[in-house]
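S.K.: structure, please.
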Amino acid sequence: MLRVAYLAAGFMSLGLGGLGVLLPLLPTVPFIILAAFCFARSSTALERKLLDNPSFGPAIRLWREKGAISRRGKRAALAAFAFSAVLGLLASPFPWSLIPLAAALIGGTWIWRRPEGEA
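M.R.: The predicted structure is shown next:
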């Protein structure tokens, strides 16, 4: 039963990661890393597919080994956060416009403080 729950959570994380490609405030790689975590506990074949993926495999391994994010990944995440914050400030009325700004500041600070590695 627990294995099925991890499998479902892995597919859900993979779907959210896919949405993150299209939506600027929704991160992609953290959801892919979460999917790999879930698949490691439910389906080693699916975990292996993620680890062998040329786009996401290196980021997953870097995270697992060092808890690190590549410099390129940090830049992409911070640029997406900045874009979302500016979009929120322009498109939402006050005080709702502060929500994307707060999310960008909190998430961006956490990402900035993670160790850097080569993916």
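
S.K.: CA only for contacts and neighbour counts going forward, please
M.R.: Noted.

S.K.: what about Ser97, neighbour count?
M.R.: 17 (other CA atoms under 10 Å).

S.K.: ok, it to Leu89 distance?
M.R.: According to CA to CA, to the nearest Å, Ser97 stands 5 Å off from Leu89.

S.K.: also Pro24?
M.R.: With distances taken as CA to CA, Pro24 is found 14 Å from Leu89.

S.K.: please apply the same query to Ala119.
M.R.: Per CA to CA, Ala119 is found 33 Å from Leu89.

S.K.: also this sequence, please, to line up against the first:
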Amino acid sequence: MQRIILLIIGWLAMGLATIGVILPLLPTTPFLLLAAWCFARSSPRFHDWLLYRSVFGRYLRHWQQHRALPPGTKGRMIVFTLLTFAVSLWLVKIAWVRLLLLCLLAGLIVFMVRLPVVDDEQQKR
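M.R.: Down below sits the predicted model:
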């Protein structure tokens, strides 16, 4: 029964992570990590698929090895986040929603800036 629950949670997390790639307010990484954790404990087949055959596999393998982002990823994340929030701020006309979006943006940027990045020398080890 526990295996089935973990599989369901894992696939729900994968779905949310996939949606999070498109929607700026839904984070992708925590859902990917949750899916990897669930699949590691419930289905080696799905865990291998996630790590070696999915679009997200490279980033998950890199995180497992180094506990850091690959070089260049942090900059792309920040730019994409700024662009998507800029569109949201442009479309939204309600002042308190704009303020909320700006607060969320500030929190996300602070979080992203603090994420570690592995350098080329560490990556070779």
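
S.K.: just give the TM-score of the two.
M.R.: After superposition, the two chains reach a TM-score of 0.82 (TM-score structural alignment, normalised by the length of structure 1), with 119 aligned residues with a CA RMSD of 2.2 Å.

S.K.: overlap in contacts, Ser97 and Leu89 of structure 1.
M.R.: Residues touching both Ser97 of structure 1 and Leu89 by CA atoms under 8 Å, 6 or more residues apart in numbering: none at all.

S.K.: spatially nearest residue to the residue nearest in space to the middle of structure 1 (excluding sequence neighbours)?
M.R.: Nearest to the mean C-alpha position of structure 1, by CA atoms, centre = their mean, lies Pro30 at 2.5 Å. Spatial nearest neighbour of Pro30 of structure 1, excluding adjacent residues (CA to CA, 6 or more residues apart in numbering): Gly17 at 7.6 Å.

S.K.: next one: Phe56 of structure 1
M.R.: Phe56 of structure 1 sits nearest to Leu50 (CA to CA, 6+ apart), 6.6 Å away.

S.K.: now Ala35 of structure 2: which helix or strand?
M.R.: Element membership of Ala35 of structure 2, judged by DSSP states H and E, is helix 29-42.

S.K.: tell me the average deviation of that helix from structure 1 after fitting.
M.R.: With mean CA distance after the TM-score superposition for structure 1, helix 29-42 of structure 2 departs from structure 1 by a mean of 1.8 Å once superposed.
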